[in-house]
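Enquirer: Sharing a sequence plus its predicted fold:
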Amino acid sequence: MFQSFDDHSDPSCGAPRAALLRAELRRRSLDGFLVPRADAHQGEYVPPHDCRLQWLTGFAGSAGVAAVLGDEAAIFVDGRYTLQVRDQVDMAVFPAQHLIEAPLTGWLAERLKPGQRLGFDPMLHPINEVRRLKAVCDAAGAELVAVDGNPLDAVWEGRPAAPRGAVALYPEHHAGRSASDKIAEIQGIVARKGASASVLTQPDSVAWLLNIRGSDVSHTPLPLSFAILPAEGRPQLFIRSEKLSNSVRSTLSDLVDIEEEGAFLSGLARLGATGAKVLVDPNLAGQAIADAIVKAGGTLVEGAEPVLLPKARKNAQELEGSRAAHRRDGAAFVQFLAWFDEHALSGELDEISAAEKLEHFRAQTGVLKDISFDTISGAGPNGAICHYRVSRASNLPIPVGKPFLIDSGAQYEDGTTDITRTLAVGEMTAEMKRHYTLVLKGHIGISTARFPVGTTGAQLDVLARIALWKAGLDYDHGTGHGVGSYLSVHEGPQRIAKTGVVPLEPGMILSNEPGYYPAGEYGIRLENLEIVTGPGPIEGGERAMLGFETLTLAPFDRRLIDVDLLTAEERRWVDAYHARVLDELAPLLADPILTWLEEATLPL
């Protein structure tokens, strides 16, 4: 199993560990300290070695930050985790705050006093975040202090070792381009930005650029590393040497100069000492990176990391690989759906057994590298927790009479998948069907959208919500995230959300996943992955428009659809999608699964 169901969160640890940290802060003459859920790369998945927020508070979500002052503390999470945080954290020690509605900066502004010293680890906080924090401290007459050595690490007994996962070369027939070609393209971007070099802090950017993959974090094939990419000349790769076999090192040495990861900041200082203008992404690069460059005499050129957009625009081979991965994954998922239908009413299934069985069907493909994230297997009230992670402690039986939500994905060498379906278990109420159909209408709204060049995800987001809004309902997460090619299942900069400001471009892959979550009852989410298609003509129109090609292949549960709530066009879309699912997956399936799929995809 790639997924573990052990729960390492313990709310009772919050009080004694906060006391340990406060004692260390007093020793360092600090009045407070910030503990983000982040490593030096600002990645979604961090190795156990860097799970500081979880060690301190018990919170295991993928985004959050704790503030610890002398006599008060708090933890800040976004809307995905408002329920989860209360289960995992001692609210008496770390009261939960909504990261957006009651942000950290506002909380600090009300509590910091003149002369106080607030500490932070400069590798764990991006440049722009530090600016906001400094402004708050300055206004309060307090000092924001970059620590030398994280005080939490000093009191963390039994801290896991840093990861040393082996690096593998990624075949060019999957990547679609050589590493040398990619390096030349990115060097051109750096030069056009008026910089003499760029810093790459995102491991997936380094992996994409050099056509390598790794195994340093769960579910994403990342080699944790940094790189310096000059506008001219050889790049530098900073990575632990034990991750590289002789053959991998030999191949990479033809492209880059290889140094130890620990030499990264000194490498930046050497670069700064030449007076270089260095392109740095202020939303991703830690403050320590900027300090190393500037203090040595370099100049920052602030802008987006230059790999992000080229990586997001998948080439023809990457897209063909993703289509193949989704056909394979769709066949495995349909086997799961048929199995689930056969056993769901027995009362013997629970959240863990469902997640295990789905991983089993994917493993039977023979080419599964990993799952792309911990499967969200939510029965009853757990389905209402948007990013619920089932553990042996939280595991619930799957009840009859409520929808069951399962959000999962896989990592194959030719593509990354992510799919959510909500399934009927027994008789569904009219209200459940209504909620499901409103979510489905939003899903169809995105899938069928046509939009001009330059359109952002924020402009499309309303299409997924309007049916829910008209019913006085909504969901507290984005509608879609970018997806990588055998890389991160959550990839930027593209997204469909109220905050999605990057124009969508052909070749980008995004999720389409509206939902609705009545707290304490059940959850509904419907997710497919979509490719942004190139501008195409519309009959009778004046402008060519972008659109979406759906990658994911699996039926929606027709038993949960209130057909009367769908327009004729929406019904035609469902029928056409189901016909395509059957057509593409039938060659990969045999009876009785094929017969099940034929029935599941009958016209509405």
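Expert: Received it, and whenever you're ready, just let me know what you need.
Enquirer: For the rest of this, base every contact and every neighbour count on C-alpha atoms.
Expert: OK.
Enquirer: Isn't A304 up against V278?
Expert: No: contact criterion CA atoms under 8 Å: A304 and V278 do not qualify, at 12.0 Å.
Enquirer: ok, and here's another one to check against it:
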Amino acid sequence: MFQSFEDSARPEQGPPRLESLRAELAREGLSGWLVPRADRFQGEYVAPTDERLAWLTGFTGSAGWCVALAERAGLFVDGRYRVQARAQAAEAFEIVHWPETGLAEWITGALGGAGRIGFDPWLVTVEQKRKLSEALGQIALVPCENLIDRVWTDRPAPPMGRIRAHPESLAGRAHADKIADLAQGLGGARHAVITLPDSVAWLLNIRGSDIPRNPVPHAMAILHGDARVTLFVEAGKLEELGDHLGAQVTVAPPQSLGDALAGLDGPVRIDPASCPVALAQILADAGLKIIEGEDPCLLPKARKTEAELAGMRAAQLRDGAAMVRFLAWLDAEAPGDLTEIAVVRKLEAERRAGNELLDISFDTIAGAGAHGAIVHYRVTERTDAALEAGQLLLVDSGGQYADGTTDITRTVPIGQVGEEERQNFTRVLRGMIAISRLRWPKGLAGRDLDAFARAPLWEAGLDYGHGTGHGVGVYLSVHEGPQRLARTGTVPFEPGMILSNEPGFYREGAYGIRIENLIAVARAPDLPGGTVEEMFVFETLTYVPIDRRLVVPEMLTRPERDWLDAYHATCRARLEPLVEGTVRDWLIAATEPL
């Protein structure tokens, strides 16, 4: 369970692997090679067979790039991953702060005005190539066979996970209806290419098992304007699906995708943000007109049906009871002789206790002390640390259930912690409460709301290097777009969208704090005298006590205290019937008014 890909991507392996790649660069006459953290489907999550960035550099985060040149190699990571990258990557790789420093800026600085940078056209999107080409000027981007694959001699085989039907009772809509609706809105195109695994899963009401923790299939699809779909997938994955797909869906082998695209009658719609360069080139070579537009599944998938919202509420409640049992156990046992791995095992055991957990929704983050400052820390046998009195423990985790996906973070004290930790916890809590209490007019996006979560930290000269929230799927990917609660979020919020609300603070080398609930966008009730025609609020979905021992009450305003007390009263009312004995006693104590 804890021997991860990190164990086959250790820092000492980086230099010889980099030298093997450089030998291939010289053989091809290239100045450098791009290594994105991506696969041909362009989802956020990749299978072990596609962990090229981790294999080369040792860095196992879920976003980043490497640019390997003859004399230099840059590992580009954003604020979530810089501590992790410094800990994992070999010294041969410069850690580059991205996007503050762009790939093109770094490459041109290293090469000057000329050079040839190779890339795999299946792993780079149309939009990425366009922006990078414009910024590189006279430095050419050269598509070619993947050079990493030439030298990765023990690369894992592609996954062959089974595909199952997702019940219409949980989806809220038949997939035939989804296909018909989307086919009518292709914006002048006769076909649309869909590459994202979660889009394919949502459209066809199926779930897969090709990606760890994410129930999505490795499959692509063409949505046709006459309300048909061609699904490109290995037939062996469909053995349990029966006749679920129906007559509207034709199954074809993945290797036939190129010929199928070339044989279409255009125009053909692609999403430049998720369509690989290789697919667009097939269409261009066939002389087909290309229309660029957003993946047609993205917004409908984000607007959850009433059935999906009901399922998510039920999943959060079930998961909340497991969290309460875990937190009660942790309070009774810590620090003792517990380690981070013991914490992870206990939490997963509590989630599995009800026999409804299908998988965890991501590898549990259990960061004690300084490990809590690594935003996406993942414990392994090599990094496992003991819990010690006076530390903060950050636990970010979630579950995959048939009716919903959960994602929750709680930060708890191991014994008495310092005043700085309590003050910063309270600042983070104030930001989380601010988002929970927001009321805003229709048309605003994540970039308009993100500052409310940061303001209490900004008052103290503090901040955090990740977004405040991401979209969440329903028994799909725990990270789902297109909506984001972040400075980069430009998609206006609409009713039914589900997001995380997770401000934080991280003191490198010391501790990390994050508090996370899931929230859903809902229409706000009209107010007497109000003049704004339509306003929205967030419905809180997650109900698990927030550790009151870390709160400095004097730092909260009266409305903030009232919100926290009301939240805890609801936690008690909803969870008390689901627990008993000492766990029930713990819950009652943990939800007392501040």
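Expert: Arrived safely. Predicted model only: the values in this text are computed from it and were never measured.
Enquirer: picking up where we left off before, between A304 and V278 of structure 1, point out the one with more neighbours.
Expert: V278 (30 against 15; other CA atoms under 10 Å).
Enquirer: hang on, that one in a helix?
Expert: No: under DSSP: H, G, I helix; E, B strand; the rest coil, V278 of structure 1 falls outside any helix and is assigned strand.
Enquirer: who touches it in this structure?
Expert: 195-199, 293, 298-301 (CA atoms under 8 Å, 6 or more residues apart in numbering).
Enquirer: Which one (most neighbours) among those residues?
Expert: These, ranked by neighbours (other CA under 10 Å): first place S198, 31 neighbours.
Enquirer: any idea what it aligns with in structure 2?
Expert: In structure 2, the residue matched to S198 of structure 1 (TM-score structural alignment) is A192.
Enquirer: Ok, K402 of structure 1 next?
Expert: Using TM-score structural alignment, K402 of structure 1 sits opposite Q391 in structure 2.
Enquirer: Show me where the stretch 1-150 of structure 2 has its helices.
Expert: Assigned by DSSP state H, counting those that start in this stretch, the stretch 1-150 of structure 2 shows helices spanning 14-28, 52-57, 82-88, 103-111, 126-136, 147-151.
Enquirer: Make JSON lines from the ones you listed and add distance to A373 of structure 2 and mean neighbour count to it.
Expert: Below are the helices of the stretch 1-150 of structure 2 laid out as JSON lines (distance: least, CA to CA, whole Å; neighbours: other CA atoms under 10 Å):
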{"stretch": "helix 14-28", "distance to A373 of structure 2": "25", "mean neighbour count": "17"}
{"stretch": "helix 52-57", "distance to A373 of structure 2": "21", "mean neighbour count": "26"}
{"stretch": "helix 82-88", "distance to A373 of structure 2": "8", "mean neighbour count": "19"}
{"stretch": "helix 103-111", "distance to A373 of structure 2": "26", "mean neighbour count": "16"}
{"stretch": "helix 126-136", "distance to A373 of structure 2": "30", "mean neighbour count": "16"}
{"stretch": "helix 147-151", "distance to A373 of structure 2": "32", "mean neighbour count": "17"}
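Enquirer: Let me know which of the ones you listed is the nearest to R487 of structure 2.
Expert: helix 82-88 (19.0 Å; CA to CA).
Enquirer: P592 of structure 1: neighbouring residues, count only.
Expert: 10.
Enquirer: what separates the counterpart of it in structure 2 from Y543 of structure 2, distance-wise?
Expert: Matched to structure 2 by TM-score structural alignment, P592 of structure 1 sits across from T582. Distance of T582 of structure 2 to Y543 of structure 2, given as CA to CA, to the nearest Å: 19 Å.
Enquirer: I194 of structure 2 now?
Expert: The value you get for I194 of structure 2 to Y543 of structure 2, if CA to CA is used, is 36 Å.
Enquirer: Tell me if I am right that Q459 of structure 1 is in a helix.
Expert: Yes: secondary structure of Q459 of structure 1 (three-state DSSP): part of a helix.
Enquirer: Other residues contacting stretch 456-468 of structure 1?
Expert: Here stretch 456-468 of structure 1 has contacts from 438-439, 441-446, 474, 479, 494-504, 514, using CA under 8 Å, 6+ apart.
Enquirer: er, stretch 532-543 of structure 2 actually
Expert: The contact list for stretch 532-543 of structure 2, computed with CA under 8 Å, 6+ apart, reads 312-313, 316-317, 320, 408, 435-442, 495, 517-525, 567-568, 570-571, 574.
Enquirer: Point out the ones among those residues that are inside strands.
Expert: Those of these mapping onto strands are 408, 439-441, 517-523, per DSSP state E.
Enquirer: In structure 1, which residue is most central in space?
Expert: H490 (3.1 Å; CA atoms, centre = their mean).
Enquirer: aligned partner of it in structure 2?
Expert: By TM-score structural alignment, H490 of structure 1 lines up with H479.
Enquirer: Quick check: its match touching H470?
Expert: Yes: the pair H479 of structure 2 and H470 qualifies as a contact (CA under 8 Å) at a distance of 6.1 Å.
Enquirer: Report how many residues lie close to the match of K402 of structure 1.
Expert: Neighbours of Q391 of structure 2 (other CA under 10 Å): 23.
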